[in-house]
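J.: Okay, predicted coordinates and the sequence, questions at the end:
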Amino acid sequence: MRRLLYALLGVLALLVLAALAIVAFNLRGEDKLPDVPAAFSATPAQVERGRYLALAGNCAGCHTTRGGAPYAGGLGIDTPFGTVYASNLTPDESAGIGSWSAAHFWRAMHNGRSKDGRLLYPAFPYPNFTRVSREDSDAIYAYLRTVPPAPAPNTPHKLRFPYDTQAALAVWRALFFSPGGFVPDPAKPAEWNRGAYLVDGLGHCIACHGTRNVLGATEEKLGLAGGPVENWYAPSLNSKREAGVADWDTRHVVALLKNGTSPRGSVMGPMADVVYRSTQHLSEADLQAMAVFLKQLPERAPTAAATAPARRDAGVMARGAKIYDQQCAYCHGDAGQGAEGAYPALAGSRTVKMDSTVNLVQALRHGGFLPSTAGNPRPYGMPPFGHVLDDDGIAAVLTYIRGSWGNNAPPVTQRETMRR
């Protein structure tokens, strides 16, 4: 009886908090729009700039389904709370944003509200887009008005209760979101600030590379500590053991973002799609600025576990060595040396030695493919081996790779190779 009473009191407290949050947000003057929308007339230069900015923000990555009309929405984004579906951004009057004004679009970007004032889910990364300038927001809006209208209706979200309520969103926003803007650091050069604007704002890199709390809010602003995305792991951008580039030559960072590959590494999984759809299309100046910013992220110290010697089972290592010789050595070399310009070296690879083994398992089971870019139009790829190797085989060969040729990473367990 007492537990039931406590549960009821908890629900009542949540409802009170939700009501207070809704009142607080509805009273904010930031959401008031003029009764009569201001006239909007775009110039060709503004439209072209909007096209470029939409690429920088990788808007099509979420708002275009495979084989679907550009920006017509419909892509499902899986979250721990259910599936959120990207909306139609075409200028269709009924299904898209054809009836929206530039102010409506700005409010969505800056405040996370739809045309009717409804709170938007942060799967649309307005916690980052709030830093985008009104000038850039208007340019993106101008460009979207020029794409072909598509009558594709928006797909309703499929979220569990209470996450499917505006009250829950209001509480989330009260806890984790406050509209803002990009504030340049006067102690940093203009190039660094431009990189910060692109990485932390329009590029919303933390949406994948940041850890999230139990309610889905990113826990660090610039820490970019890494996190799960589409059954892959987005590695930390401020750890040399993962995807940090502090010790990289700037031109190698630029090459990675532009071509998908560089002398220091290459991309695959969801990041390959980012390079294909977004970063390969950016100017050299913007890529340089992003590289400068990323190189100066504060470095995370390695954990004690990362430096401890690993212990491996001799039988597992023997089985892994046999699988490697049969399936992997032809491309990656007998000693994991790889082939320059074609197949990456596994000896000394930080991808191989990373604490998270998610990407290794995904690449081995489903294959790993670099994006086709202007600088690397015919990239080499890795075929899938999920039809050849069972979970034990994948664990064995990865354990062997992580424990050979100077690599000293912990063995891979069967649990880590569970089907995804």
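T.: Right, received. Where do you want to start?

J.: drop to CA atoms for contacts and neighbour counts, all remaining ones
T.: Noted.

J.: where along this structure do the strands fall?
T.: Applying DSSP state E to the chain gives strands spanning 76-79, 82-85, 158-159, 227-229, 232-234, 261-262, 265-266, 368-369, 381-382.

J.: residue boundaries of the helices in the stretch 1-150 of the chain?
T.: In the stretch 1-150 of the chain, helices defined by DSSP state H, counting those that start in this stretch lie at 2-26, 44-56, 59-63, 102-111, 126-129, 134-144, listed in chain order.

J.: export those helices to TSV and tack on distance to Asn88?
T.: Output for the helices of the stretch 1-150 of the chain, formatted as TSV (distance: least, Cα to Cα, whole Å):
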stretch	distance to Asn88
helix 2-26	26
helix 44-56	14
helix 59-63	7
helix 102-111	13
helix 126-129	16
helix 134-144	11
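
J.: putting a second one here so we can go through both:
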Amino acid sequence: MTKRITAILVGLGILVLAVFLIYAWEPSIPEQEPPSPGDFSEAMIEQGRALAGIGNCQSCHTVDPERPLAGGRPFPTDFGTLYSTNITPDPATGIGTWSREAFHRGMRQGVARNGAHLFPAFPYTHYTLVRDEDLDALYAYLMTREPVNAEPPDNQLRFPFNVRLLQAGWKLLFFEEERYQPEDARPELWNRGAYLAQGLGHCSACHTPRNKFGAERTDLAYEGAVIDNWYAPALNTDSRAPVAWTEASLYDYLRSGGSTYHGVAVGSMADVVHRGLGEAENRDIRALASYFSAMAEPGSDEQARQTATATIQSAQRRTADTLGYGEKVFTYACASCHYNDPDNPRALRPDLSLNTALRADNPMNLIRVTLEGVGNEEGLPGVVMPGFAELSNADISALLHFLRATHTDRPAWDNLEDEIERQRQKVATNTESEQ
């Protein structure tokens, strides 16, 4: 009887494995000669350029600015490190031999030309929503870039996460191929923004927590998450922003990299704004602003102005009642730039009482900006902030505790000095790797 049960279980196991292999197998699509630039119209290429900006393709697929889109950027994950691929039309190391059909399948189903399953660090889970005509334009743009012969490093994933075939099982659990369907009850501008944000923009990929398998928690969409050692804040009604994001302030932030009532784009978001959305048309930036402002349920611009004034006045009153070490550090390092008239706050030197990072549950972003500053390629054009890494951990801790206590109504952060030291070490490691 035992042998019979064992035989049945083994047989069932073999059957399940066979069914999975049949399900997981994807055919190779034949290679083709790289298309000629003359195969595409200038209008299609230009449309593809703007869409590639919204998708932030260059940021993820570029390490050396002299070799754009040649891949090789590392993406550390809980399962190991992935490296972005070469998406130039080089026939040997890029996608030059990919047909339109192969490109569409890769973008929408996460399957390479040779039939290999792509890892979901490539956001095909979002690109599946994109329309045919936009994928065609993106294909035209990529196939008319300068070919670069560059082989990215091999992925360094732990077993069994390095087995591509198993990605078929991940897709079975967490992926559904579909196209974006407009919501009839919403205006056209909102639908355009939703289509871009959910599709090529893949905004929730950074702003949504993930489960232990690396899939987005759709039940917690846009509630904020840590990515690339930055905290991507909540974009919905859970936002900690002291002033609600209006459509106008979102447009300013996404177009220029800063908002008077919210601060400036740094880190990963600076890449999105300046290297990605900088290529997008104004109408698409306005569409994104329409979509996200509705998500946060904002008030009017006048209500935002009044809230900002009241917030700054409250912070200044609380500051007047203190004279501790943290305030002395603020006076020395920050006040000359960040002190504002409550009735006329300045975007170029934002008032910290309006800064979302100061109100976040996680102090990560504020610590990193304090240590690293804001460079020329971040924030607002032509406006920089020096880093203050020369301050001790105790100095920065006192400063941030002072700001948190006087410029917000949020509770104090725990173990702040430990987190400052952790971020200091990460900043030092990142600096060494770039040299």
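T.: Noted; the coordinates are in hand. This one's a predicted model, so the numbers in the text were calculated from it and none came from an experiment.

J.: Drop the TM-score for these two in here.
T.: Once superposed, chain against chain, the TM-score is 0.83 (TM-score structural alignment, normalised by the length of the first structure); 385 aligned residues with a Cα RMSD of 3.2 Å.

J.: re earlier: ranking the helices of the stretch 1-150 of the first structure by burial, who's on top?
T.: Sort these by mean neighbour count, taking mean count of other Cα atoms under 10 Å, and helix 126-129 sits at the top with a mean of 26.

J.: Contacts for that helix, please.
T.: Ala108, Met109, His110, Asn111, Gly112, Phe177, Ser178, Pro179, Asp200, Gly201, Leu202, His204 (Cα atoms under 8 Å, 6 or more residues apart in numbering).

J.: which one in the second structure is aligned with the second one?
T.: Spelled out, it's Met109 of the first structure. Met109 of the first structure maps onto Met107 in the second structure when the alignment is built from TM-score structural alignment.

J.: How about its match: what's its closest non-neighbour residue?
T.: Tyr124 (5.3 Å; Cα to Cα, 6 or more residues apart in numbering).

J.: Now do the one you found against Glu247 of the second structure, distance only.
T.: 28 Å (Cα to Cα, to the nearest Å).

J.: returning to that earlier point: tell me the two of the contacts of helix 126-129 of the first structure that are most distant?
T.: Within the contacts of helix 126-129 of the first structure, Ala108 and Asp200 form the most distant pair, 17.7 Å apart (Cα to Cα).

J.: returning to what we had before: give me whichever of the strands of the first structure is most buried.
T.: strand 232-234 (a mean of 23).

J.: Residue in the first structure paired with the residue nearest to Met107 of the second structure?
T.: That one, Tyr124 of the second structure, aligns with Tyr126 by TM-score structural alignment.

J.: Tell me how far that match lies from Ala108 of the first structure.
T.: 7 Å.

J.: Could you do Val352 of the first structure as well?
T.: 41 Å.

J.: contacting residues for Thr260 of the second structure?
T.: Here Thr260 of the second structure is in contact with Ser249, Pro345, Arg346, Ala347, Leu348, Pro350 (Cα under 8 Å, 6+ apart).

J.: and the residue most central in space within the second structure, what is it in contact with?
T.: The geometric centre of the second structure, computed from its C-alpha atoms, lies nearest to Cys206 (Cα atoms, centre = their mean), at 4.2 Å. By Cα under 8 Å, 6+ apart, the residues touching Cys206 of the second structure are Gly224, Ala225, Val226, Ile227, Ala232.

J.: need those in CSV with distance to Gly387 of the second structure, can you?
T.: Listed next are these as CSV, based on distance: Cα to Cα, whole Å:
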residue, distance to Gly387 of the second structure
Gly224, 25
Ala225, 24
Val226, 22
Ile227, 21
Ala232, 21
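
J.: ok, and the residues you listed in the first structure?
T.: Contacts conserved in the first structure for those, counting by both residues aligned by TM-score structural alignment, their matches' Cα atoms under 8 Å: Gly224, Ala225, Val226, Ile227, Ala232.

J.: Please identify which pair of those lies farthest apart.
T.: Farthest pair in those, by Cα to Cα: Gly224 and Ile227, 9.6 Å.

J.: Could you narrow the contacts of Thr260 of the second structure to those that are also in contact in the first structure?
T.: Retained in the first structure from the contacts of Thr260 of the second structure, counting by both residues aligned by TM-score structural alignment, their matches' Cα under 8 Å: Ser249.

J.: Can you lay out the contacts of Thr260 of the second structure as CSV showing neighbour count and distance to Pro34 of the second structure?
T.: As requested, these are exported to CSV (neighbours: other Cα atoms under 10 Å; distance: Cα to Cα, whole Å):
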residue, neighbour count, distance to Pro34 of the second structure
Ser249, 20, 43
Pro345, 20, 54
Arg346, 18, 51
Ala347, 16, 47
Leu348, 19, 47
Pro350, 21, 49
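
J.: Pick the one among the contacts of Thr260 of the second structure closest to Glu31 of the second structure.
T.: The closest of those, once distances to Glu31 of the second structure are taken by Cα to Cα, is Ser249, at 47.0 Å.
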